[in-house]
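Participant: Have a look; sequence and predicted model below, questions after that.
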Amino acid sequence: MKLNNILIKILIPVISAIFAFIIGAILISAIGGNPGEAFGYLFKGAFGNAANFGKTLVKATPLIFTGLSATFAYRCGVFNLGAEGQFVVGALTSIWISTAVDGISGVPLIILSLALGALAGGIWGAIPGILKITRGLNEMIVSIMLNYVAVLFMGYIYTGPLREGSVPQTEAVNDALKLGRIFGNNVHTGFLIAIILAVIVYYFLFYTSKGFKLRAVGLNDTAAMYNGFSIKKYMLMAFIVSGAIAGIGGSIELHGVQYRLMSGFGTGYGFDGVAIALIGQLNPIGTVLVAYLFAILRTGANTMQVGTGMPTAVIDIIQALVIVFAVAGSALVNLPKVKQFFTNITSKKQTKVVEV
């Protein structure tokens, strides 16, 4: 039965992506395009050469962080919709550290900046957690509201105290504070940090006692409470760690790609992370793969538009369809009759094995 569950969780996002691309092909045909040609340009733009492949990995990096942030929180049964705000707060802390700290530079300052960015994200994530466990407030509403607070505060920073001359943006971090490059000149070391973090989160959730207890709280908090688990402690921990993951993602995006704060920084990453986590079946490794799929769609969209004239909105539709099909598929396989169907299939297979 466990093998069947794993297989189902793998098949849901794969089948969802296939169906989304099929409908996308029908849509392209309906507006007079050639689906084969369009998808050819899409994948060529995403990884047709080393430079494009590197761009795709760079675009996947912040999505991995916000996806892991949502995954960690949801595994504990709490809904952190504030990853965008935590992402922004991490970047805000990093730009302040990068411009205000004297007497330290280079790699030590980058490490300090990333660490404090993670800390800031964790503190920002703790706010809805504390309000939930102490006052019973809905964490989804609180975390969404905090997104607006973070973005508006960022606007104050880059148009006020840290404004660069007459331009509404902060001064760029100096070259010594930019993340090093790997795989040529495109991919920064933040991508490796994201992959390492995904492995750590996976190991913690599925191979440690603390991770087991956190998942137990997420599956059934009442049963976990009667088994002596500290429900509130694990919920708060989930919010803090989730926020810290998003915060370090914002710091890495600042030091690796954008180098400065300006209008639009971090926009959409938080809610994309939620979608990626759900499509990836709340599995850190699945989250990484789905984040890469989203990055492929975004990197290749412009190449497809230039090569075929197809609007990039087609890719947005495909991405939305992947989300819809994945969520619908997950809901479908959890229906009692569907579960019973797979249980019956497994029982028949086991019976046949015994008879042989």
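Facilitator: Here it is on my side, so go on. Just so you know, these numbers come straight off a predicted model, no measurement behind them. Numbers count the residues shown, from 1 in each chain.
Participant: CA only for contacts and neighbour counts going forward, please
Facilitator: Fine.
Participant: Tell me the buried residues in the helix or strand encompassing Thr351?
Facilitator: Using DSSP states H and E, the element containing Thr351 is helix 336-355. Buried residues in helix 336-355, defined by neighbour count with 16 or more other CA atoms under 10 Å: Phe342.
Participant: hey, where'd the helices end up in the chain?
Facilitator: 2-30, 35-47, 50-75, 83-100, 106-135, 139-159, 190-207, 209-219, 221-226, 231-253, 269-279, 284-308, 313-333, 336-355 (DSSP state H).
Participant: Which of these sits closest to Asn174?
Facilitator: With CA to CA as the criterion, Asn174 lies closest to helix 83-100 of the helices of the chain, at 8.3 Å.
Participant: helices and strands around that closest one, which ones?
Facilitator: With contacts taken as 3 or more CA pairs under 8 Å, 6 or more residues apart in numbering; DSSP states H and E, helix 83-100 sits against helix 50-75, helix 106-135, helix 139-159, helix 231-253, helix 269-279.
Participant: Tell me which of these is the most buried.
Facilitator: helix 231-253 (a mean of 28; mean count of other CA atoms under 10 Å).
Participant: Going by contacts, tell me the helices and strands next to it.
Facilitator: helix 50-75, helix 83-100, helix 106-135, helix 209-219, helix 221-226.
Participant: How far off centre is stretch 252-271?
Facilitator: Mean-position distance between stretch 252-271 and its chain equals 14 Å (CA atoms, centre = their mean, to the nearest Å).
Participant: So which bits of it are buried?
Facilitator: Neighbour-count burial for stretch 252-271 [16+ other CA under 10 Å]: 252-257, 259-262, 265-266, 269-271.
Participant: closest to Phe53 among those?
Facilitator: Val257 (15.5 Å).
Participant: biggest strand in the chain by residues?
Facilitator: Longest strand of the chain, by residue count under DSSP state E: strand 167-170.
Participant: then this one, side by side with the first:
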Amino acid sequence: MADNKKKAAPSKKGALSEEQLREKRLTIITPVVSVLLALIIGAIIIACLGKNPITGYAAMLKGSLGDIGKIGKTLERACPLIFTGLAAVFAYKCGVFNLGGEGQFIMGASASAYFVLKFGLTGPSAIAVGLVVGIVFGGLWALLPGILKITRGLNEMITTIMFNYIALYFMEFLYKNVYSDQGLPQTPAMPKSAHLLDIGPAHFGVLVAIILGILVWYVIFRTSFGFKIRAVGMSPTAAKVNGFPVRTLVLLAFVISGAIAGLGGAIELFGKTPFRLADGFGSGFGFDGVAIALIAQLNPLGAIVVALLFGVLSTGGTMMQSVIGVPTAIIDIIRGLIIIFAVAGMALVKLPKIKAYIASLGKNKKAEVKA
């Protein structure tokens, strides 16, 4: 009787089942193993080039985390990646494949630069207007493919990529024609009084990025709005049957995702040298953000950690090249391998056979304990 009562006793409210705990552990282990495998293969490649991989990795760490100045540079390099990573996480949680983070990032920065230069803004007013404009125009740039998706059923992966090119050429038009700096292909630098303040070794935008990551995590996992977003992402049909406004939520996911990326663009403009629009501004940040979101298993806090890792790789790569004489392309290879292993691992652990195997391991352990 006592045993039966124990079996019938309900679990604590909010407690995860053993299967859920195993899945949660796997979501943490998969990216960690992916990073380790990528570093091991990177070490093999470095060794094949006749260089010492241990010396190379030590140089990379020294170049990115060796002193306060290098830590600040690493944080600033990771900052835009945090924003585009969070933008991708939020969209993907709603089942929206927003590949337009780069265009939204660029559009936010372009609109901020235009308003500041057009109205001659300086000081805190330039920063406040620039950041707000970046948020608004980033959101609007994502709204357009969102409308095309819910009204015409157009694939958002295609439309958001196309909008990236439009944003890129719009920025080029600004810095080559509208606000060219003495005929050079760049805009004038933002006023010195409008540069973001330094907080420790990095600019204030890094702190904003980290706080935003925590806020996005809270909204997604601790609010009813976040629950609705996740419900639509898991099954739009089931969400619609339960009375959720699916089309509105999809549109909001687009707008919020774009607003996050647009804010990142404005912060990059006001926070980092050369404080102007020019060729290459924002290049690659959008697709790196998508990769970061996938490696982080669509967890906003995980996206911050992965973005910091990418910052370490990017900043330390130059030092590794100068110390052991290998090309910085090695870093790109390692980064690519991390993405491949993480995505493949995430897909692998969700296969029915793998899930069944993991569940059987748990049952075997229970049987051993009872025996």
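Facilitator: Here it is on my side, so go on. None of the values given here were measured: they were computed from a predicted structure.
Participant: Quick check: TM-score for this pair?
Facilitator: Put the two chains on top of each other and the TM-score (TM-score structural alignment, normalised by the length of structure 1) is 0.96; 352 aligned residues with a CA RMSD of 1.3 Å.
Participant: Enumerate every residue touching the most centrally placed residue in structure 2.
Facilitator: For structure 2, the residue nearest the mean C-alpha position is Gly85 (1.0 Å; CA atoms, centre = their mean). When contacts are counted by CA atoms under 8 Å, 6 or more residues apart in numbering, Gly85 of structure 2 touches Gly286, Asp288, Gly289, Val290, Ala291, Ile292, Ala293, Pro300, Ala303, Ile304, Ala307.
Participant: Same list, these, but as TSV with distance to Phe119 of structure 2 please.
Facilitator: Listed next are the contacts of Gly85 of structure 2 as TSV, based on distance: CA to CA, whole Å:
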residue	distance to Phe119 of structure 2
Gly286	29
Asp288	33
Gly289	32
Val290	35
Ala291	37
Ile292	37
Ala293	37
Pro300	36
Ala303	36
Ile304	35
Ala307	35
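Participant: Greatest separation within those: which pair is it?
Facilitator: The span of the contacts of Gly85 of structure 2, defined through CA to CA, is set by Gly286 and Pro300 at 15.7 Å.
Participant: contacting residues for whatever residue of structure 2 lines up with Leu278 of structure 1?
Facilitator: Counting by TM-score structural alignment, Leu278 of structure 1 lines up with Leu294 in structure 2. By CA under 8 Å, 6+ apart, the residues touching Leu294 of structure 2 are Val89, Ile339, Ala342, Val343.
Participant: Closest one to Leu249 of structure 2 out of these, please.
Facilitator: The closest of the contacts of Leu294 of structure 2, once distances to Leu249 of structure 2 are taken by CA to CA, is Val89, at 14.9 Å.
Participant: now for the closest one: what does it line up with in structure 1?
Facilitator: Match for Val89 of structure 2 (TM-score structural alignment): Thr71.
Participant: Cross-check the contact I'm expecting between its match and Ile285.
Facilitator: No - judged on CA atoms under 8 Å, Thr71 of structure 1 makes no contact with Ile285 at a distance of 10.4 Å.
Participant: Skipping its backbone neighbours, what lies nearest Val306 of structure 2 in space?
Facilitator: Closest residue in space to Val306 of structure 2, ignoring its immediate chain neighbours: Ile292 at 6.0 Å, by CA to CA, 6 or more residues apart in numbering.
Participant: isn't that neighbour right up against Leu309?
Facilitator: No - using CA under 8 Å, Ile292 of structure 2 is not in contact with Leu309; the gap is 9.7 Å.
Participant: quick one: Gly45 of structure 1 and Phe53 of structure 1, what's the gap?
Facilitator: Distance of Gly45 of structure 1 to Phe53 of structure 1, given as CA to CA, to the nearest Å: 8 Å.
Participant: Give me the common contacts of these two.
Facilitator: Joint contacts of Gly45 of structure 1 and Phe53 (CA under 8 Å, 6+ apart) do not exist.
Participant: Map Leu174 of structure 2 across to structure 1 for me.
Facilitator: By TM-score structural alignment, Leu174 of structure 2 lines up with Ile157.
Participant: How about the contacts made by the nearest residue to its match once chain neighbours are set aside?
Facilitator: With sequence-adjacent residues excluded and distances taken as CA to CA, 6+ apart, Ile157 of structure 1 is closest to Arg163, at 7.0 Å. Neighbour list for Arg163 of structure 1: Ile157, Gln169, Thr170, Glu171 [criterion: CA under 8 Å, 6+ apart].
Participant: Quick one: map Ala172 of structure 1 onto structure 2.
Facilitator: Using TM-score structural alignment, Ala172 of structure 1 pairs with Ala189 in structure 2.
Participant: residue contacts, that match?
Facilitator: Neighbours of Ala189 of structure 2 in contact, by CA under 8 Å, 6+ apart: Pro274, Phe275, Arg276, Leu277.
Participant: Let's have the residues you listed in JSON lines, adding distance to Ala59 of structure 2.
Facilitator: Shown next, in JSON lines, are the contacts of Ala189 of structure 2 (distance: CA to CA, whole Å):
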{"residue": "Pro274", "distance to Ala59 of structure 2": "27"}
{"residue": "Phe275", "distance to Ala59 of structure 2": "29"}
{"residue": "Arg276", "distance to Ala59 of structure 2": "31"}
{"residue": "Leu277", "distance to Ala59 of structure 2": "32"}
